[in-house]
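>>> I'd like to go over a predicted model; first the sequence, then the structure.
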Amino acid sequence: MSKTVKILAPGTVANLVCGFDVLGLCLNEPNDLMEVALLNEKKVIIKSADGYPLPLDPLQNTAGAPLVEMINELDKEIGFEVVIHKNIKPGSGIGSSAASAAGSVVAANHLLGNIFSKEDLVRFAMFGEKVASGVKHADNVAPCIYGGVTLIRSIYPLDIVSIPSPDLFVTVVHPQIEVRTADARQILRKEVLLKDAIKQWGNIAGLVAGFIKNDVELIGRSLEDVIIEPVRSILIPGFDEVKAKCKEAGALGGGISGSGPSIFMLSKTEATAKEVEKVMKTIYDKIGLAYHTHVTTINKQGVKVIN
């Protein structure tokens, strides 16, 4: 078995507008770089490679908690040292905690000879998401591990379905504010109207069908959220204008990435995706709010071992 490995852990877009906690998509950019070493004692060591303030207690770290669960399940005298180069900032809405959680378990599994299935890895990685948000959810870690688009049909028992992902372009803007996942969950309504639930179910089914059939127009029509987005969008300056003007610029549709504040848009061509980026930049320049943008594609591999 190898003693060390480097991996790229990609960002993700959770929910995909209407699929709260059940749909997710893997991005080719940005990525965290992680270096994981196999130890011959039962412990997890966390290090930040770039000085970013990460919790060093493994049980309080989104990369560490999944590894503690993995070690406990193996019941062997092994452990891991994890060095994290954090490029996906926490609170960005593009799967920072998931990148750490998924990256650590994929790297550890590689060092152990790939003894665990992808579903096992998601099961471990969800412990990292619980550290970040207080609840286990898989709509970021599943696409991060499986690649492409994933449907989480169930958490208990875990049931993950890989969905064929068309060759679409993704434009993401990250306004430089932080929206904590736990806080974004707190403001959600506990009950919804039946008519809203019916509309949401139709959109989720339409979106999945659109991906499977490679029907981009159906994908665009289905990117509508009548339950979560109306509440969460108030936390994101300029959201309504960004969404409306990006669609005018040719985007198929989009919305809040995860719990925000990032906003994503899907486009059929790279040229359209770049026009959408210009729209996003213009709006946030006008608001006077700092931001980062990414124009990328759907990552169909997930976490990548690079050595």
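Structure's in. What do you need?
>>> make it CA atoms for all contacts and neighbour counts henceforth
OK.
>>> My understanding was that Val83 contacts Ser48; is that so?
Yes - Val83 is within contact range of Ser48, at 5.7 Å (criterion: CA atoms under 8 Å).
>>> The two: which has the busier surroundings?
Val83 (20 against 16; other CA atoms under 10 Å).
>>> I'd like the distance between that one and Arg185.
30 Å (CA to CA, to the nearest Å).
>>> ok, now His294?
Counting by CA to CA - His294 and Arg185 are separated by 25 Å.
>>> Ser154 too?
19 Å.
>>> next one: Thr269
Counting by CA to CA - Thr269 and Arg185 are separated by 33 Å.
>>> residues contacting Leu207?
Leu218, Ile219, Ser222, Leu223 (CA atoms under 8 Å, 6 or more residues apart in numbering).
>>> for comparison:
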Amino acid sequence: MQKNAIKIFSPATIANVSCGFDVIGMALERPVDEIILRKSSHSGIRILNIHGARLSTRPDKNVVGVVLYTMLNQLPNIKYGLEVEIFKNIQPGSGIGSSAASAAGAAVGANLLLGDRFTTTELVKIAMEGERFASGIAHADNVAPAIMGGFTLVRSYHPLDLVELHVPKNLWATVLHPKIEIKTSEAREILKKKVLMSDAIKQWGNVGALIAGLYQENYELISRSLEDVIVEPVRSILIPSFYKLKMECKKAGALGGSISGSGPSVFMLSCGKAKAQYVAKCMDEIYAKLGIDYTIYVSPINSQGIQWEWITE
């Protein structure tokens, strides 16, 4: 069978994971973007249609197109082009890796269509160019877990060094997406350029303890470690009722949580599906009174990352 078309399922992701600003991310099982890529007799990239979001179909103005051009520029002898159809189930600006799902999905799908020529780390680097286009910064803490699955640690950017972390089997995420806009670039602008040494020490301790808690499947240690003393106090002012939400969710049994990416989504981690669903009910009760449209997702951690199926045509 000639493999000329492929359908990609690219997951939502949570970046920063509380204390892990710009270095720890994790993949969710839902929601998931879908991307169909086909080899084409026409040269270059053509984005045929985008469902579910108003985004440009010009390849040079779309994350998917930017990633595909980045890849094709590294493979100058390719004699055919690529056609793309995108189904956006992860809304742009949601804070759960919408641009990363597009970037990572395009990188993985094109690589498979073109003969599986790139390593995982190389694919992450290529997908990071999509993130650079979307937010101005080529960060990896969304695209890495989207591609690799589970929890990932970005140990270094120069050179890029990615570490897969253990995923406790009963860990679930509850995510609230308020339908307000927070641009990543603006959310970065309000961050302090310098931090106190005392705050840095607390943050380092929490990052180390969070990783230890994941490997030990020690949910109480995970709970104690989900504390961000550097970024959350600044960005939380952009999210209505953030601290009330966090406090009530912890009362409802959540281990803890924080802002997903640059927001506006807020995530809470729980031990077990039933607890995660109860936390979702708590979120619903709080936000139903605010007059803000919102969506709530309850999801296990996605240990597989991007999935795909070949299309027979």
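That came in fine, so what should we check first? Given the structure is predicted, the values throughout are model-derived calculations rather than measurements.
>>> Compare His294 and Arg185 of the first structure (neighbour count), which wins?
Neighbours of His294 of the first structure and Arg185, each counted by other CA under 10 Å, are more numerous for His294; the result is 18 against 15.
>>> Return the residue of the second structure aligned against the more buried one.
Mapped onto the second structure by TM-score structural alignment, His294 of the first structure lines up with Tyr297.
>>> so who does its match touch?
Arg30, Pro31, Thr174, Val175, Leu176, Ala280.
>>> Go again with 6 Å.
For Tyr297 of the second structure, the contact set (CA atoms under 6 Å, 6 or more residues apart in numbering) comprises Thr174, Val175.
>>> Which helix or strand contains Val173 of the first structure?
Using DSSP states H and E, Val173 of the first structure falls within strand 169-175.
>>> Aligned to Ser233 of the first structure, what sits in the second structure?
Using TM-score structural alignment, Ser233 of the first structure lines up with Ser236 in the second structure.
>>> what about the spatially closest residue to that match that is not a sequence neighbour, distance to Cys249 of the second structure?
Leaving aside its sequence neighbours, Ser236 of the second structure sits nearest to Phe242 (CA to CA, 6 or more residues apart in numbering; 6.1 Å). Phe242 of the second structure sits 11 Å away from Cys249 of the second structure, going by CA to CA.
>>> same thing with Ile86 of the second structure?
35 Å.
>>> Neighbour count for these two, which is higher?
Cys249 (26 against 23).
>>> circling back to that earlier point, where does the match of His294 of the first structure fall, helix, sheet strand or coil?
Secondary structure, DSSP: H, G, I helix; E, B strand; the rest coil: Tyr297 of the second structure is strand.
>>> again, but for Met126 of the first structure
Going by three-state DSSP: Met126 of the first structure is helix.
>>> In contact with it, which residues are there?
Counting by CA under 6 Å, 6+ apart, Met126 of the first structure has contacts Lys136.
>>> ok, the corresponding residue of the second structure for it to Thr70 of the second structure distance?
In the second structure, the residue paired with Met126 of the first structure is Met128, using TM-score structural alignment. Met128 of the second structure sits 10 Å away from Thr70 of the second structure when distances are taken as CA to CA.
>>> Longest strand in the second structure, by number of residues?
The single longest strand within the second structure, with elements called by DSSP state E, is strand 24-40.
>>> Mean deviation, that strand versus the first structure?
Its aligned residues in the first structure lie a mean 0.6 Å from strand 24-40 of the second structure after superposition (mean CA distance after the TM-score superposition for the first structure).
>>> Now whatever helix or strand comes next after that strand on the first structure. Mean distance?
Sequence-wise, the next helix or strand downstream of strand 24-40 of the second structure (DSSP H and E) is strand 45-51. In the superposition against the first structure, strand 45-51 of the second structure averages 2.4 Å from its aligned positions (mean CA distance after the TM-score superposition for the first structure).
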